[in-house]
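Chemist: got a structure for you, letters missing:
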């Protein structure tokens, strides 16, 4: 009941987890049928865990190993990872195809990330995104591009090519504004090229719990009563202000021109919504971020927790900008450098994805060598 209320309030429920076992066992379809799940996201960490723990990949790994001879090269490993991950995403896209059709492309989406080693390479990111899009060949796929400085022009370029994009690793409000601007610029270029704007969809993944984790650590180091009272407030406040930017930019004269041409707004997606501090309610980043035309991508534990005891109190985001500003002002008064926090989180996010990708490559290399 809680999840259906969440959907009725305008929040699309996406699962933040994908594996071949989940697809082939029917579990993914079961979550669609019983848990209001209308989309799914992946990242290097999720794929690394799936490959390390899943026996469902053994047959494909043997086939890939048999296609080569001699020592396993770096290119062999890269191509094997590409083949394995794109196959999973294509299969998941087929499972979600009916939802994609019934929502006219709004949901039923499956996201796959470009190689995280390209995070600071604009041209490499564009080429990788286009290759993923063409290889998977499913209209309900979204290509994930990180919101780095190099990622911003890549987002514009990829959107301009008519490819749907999930912008990931968004932390600061300044960067989020730049992400929306990159999307709008891409739509304008697509329109000039005669591409159907109605076929392009995008979300901007604004990370939530990681903001609290970093800010709380700094508040606890201060240790004063005033500082400790601010714990657990930064992540939602940041998201509330991001939603305010969304409302502003998608009600502008510039947007009106694109909307008349068939364009869809880039929805805010609340990412990193699993609670990392056990002292906090396990559904706080779902209950506290209910707003129309948003996405909440949840790990399975959060999904199940919300299904069990989540509450929906209507739109709790719109109109709360002053309250959220007050939280950020209070943090600044405690000496918390907001810009530095965002920089640290972006750097750490990229480092985590790089480490997971390296783990994924190492796992596949070991499996290829064993099969060969």
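Modeler: In hand now; what should we look at? Every value quoted in this text rests on a predicted model; they were computed, and no experiment measured them.

Chemist: every contact and neighbour count from this point should use C-alpha atoms.
Modeler: Noted.

Chemist: and residue 106, helix, strand or coil?
Modeler: Secondary structure for residue 106, judged by DSSP: H, G, I helix; E, B strand; the rest coil, is coil.

Chemist: how near is it to residue 168?
Modeler: The gap separating residue 106 from residue 168 is 18 Å, by Cα to Cα, to the nearest Å.

Chemist: looking at these two, which is more packed in?
Modeler: Neighbours were counted for residue 106 and for residue 168 using other Cα atoms under 10 Å; residue 168 has more, 24 against 21.

Chemist: and the more buried one, what is it in contact with?
Modeler: By Cα atoms under 8 Å, 6 or more residues apart in numbering, residue 168 lies in contact with 144-147, 204-206.

Chemist: here's the one I want to compare it with:
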């Protein structure tokens, strides 16, 4: 039985995806149980998630032995194991995918984070991952770095569904929407059926609060203190306003929708609360609205199921207040452009670090 909170989120237009995947979740039936009992309708992965999954326990031992015997190099071994997990997860979500007409039932796999500065290789690996998974409900994750925006357009233009990740600023999100629209137009020009292409734009939330709260602490004073814990939600709400302006209310989008296209939904990522002084469902209850996804690590999902109170749409009509929060942040001396630049750089670096560590662990075992 789906929890009341998750059912309420779905009724308000927010799909709940799990921000985690491992072979143990697949083989023990845990992932299937989360679909049945918790109302989970999708999965996202990233290099850190696979690093955790593959570095612990014994679930991958037999496959590592097979790959070793076959002479696989470490990168090939890691991607083989990741692709197998994603393919199996896609199969588990097949019924959800069909019931939602492809909107949910999605499983994401990310290109090598070391390619965040190489659009050509990003496109090549995105195509290869799509072919290797071999399931229509897979989404290929591509980072929203400046240089990879054209890669997003090209991959969508090849008829491949894309999860655009590592979005921190509304300015960059606007560029992502442009890349999405251009990608659909390219896909149509290339002869693809627009109704088969789906996309989400993963907007990171808690990391914004972590960085801005740190700076507010350094600034000090009552005015700065009053803004603690408010930036992440405000930033996401401003992104939702951009979603409305550039997609929902856009004649360009409506023309594409009339030809069968599906809207690119905002996805709230990094939704685990990092500061224990804040409510543990802060980035769930305050970011509810039509055409959205909230991808949660299991601790946030558990908290949501246990005690989250969903009061309906908490996004529509909130942008004026959110803009006021950002004006106040600038007035006390927070350099928002620098915040987002730092967050993007650190986001890429963290994924590269996790991936490098994983390659080292699996390389040693090979």
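Modeler: Here it is on my side, so go on. As the structure is a computational prediction, the values presented were derived from the model and not from experiment.

Chemist: TM-score for these two?
Modeler: For this chain pair, the superposition-based TM-score is 0.98 by TM-score structural alignment, normalised by the length of the second structure; 362 aligned residues with a Cα RMSD of 0.7 Å.

Chemist: returning to what we had before: tell me the one among the contacts of residue 168 of the first structure nearest to residue 355 of the first structure.
Modeler: residue 146 (15.6 Å; Cα to Cα).

Chemist: show me what the closest one aligns to in the second structure.
Modeler: Alignment note (TM-score structural alignment): residue 146 of the first structure maps to residue 143 of the second structure.

Chemist: residues near that match, how many?
Modeler: Counted with other Cα under 10 Å, residue 143 of the second structure comes out at 28.

Chemist: so it sits against residue 164, correct?
Modeler: Yes - at 5.7 Å, residue 143 of the second structure and residue 164 qualify as touching, with contact defined as Cα atoms under 8 Å.

Chemist: map residue 58 of the first structure across to the second structure for me.
Modeler: Using TM-score structural alignment, the partner of residue 58 of the first structure in the second structure is residue 61.

Chemist: what's the burial count for its match?
Modeler: 12.

Chemist: mind listing the strands for the stretch 51-200 of the first structure?
Modeler: If DSSP state E, counting those that start in this stretch is used as the criterion, the strands of the stretch 51-200 of the first structure fall at 109-113, 141-146, 165-170.

Chemist: and those strands as JSON lines, adding distance to residue 35 of the first structure?
Modeler: Formatted as JSON lines, the strands of the stretch 51-200 of the first structure follow (distance: least, Cα to Cα, whole Å):
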{"stretch": "strand 109-113", "distance to residue 35 of the first structure": "16"}
{"stretch": "strand 141-146", "distance to residue 35 of the first structure": "21"}
{"stretch": "strand 165-170", "distance to residue 35 of the first structure": "22"}
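
Chemist: show where the longest helix seen in the second structure falls in the first structure, residue numbers please.
Modeler: Of all the segments of type helix in the second structure, defined by DSSP state H, the longest one is helix 336-365. Using TM-score structural alignment, helix 336-365 of the second structure lines up with residues 338-367 of the first structure.

Chemist: repeat that for stretch 292-301 of the second structure.
Modeler: Residues 294-303 of the first structure are where stretch 292-301 of the second structure lands, counting by TM-score structural alignment.

Chemist: could I get the contacting residues of the match of residue 146 of the first structure?
Modeler: Counting by Cα under 8 Å, 6+ apart, residue 143 of the second structure has contacts 116, 164-167.
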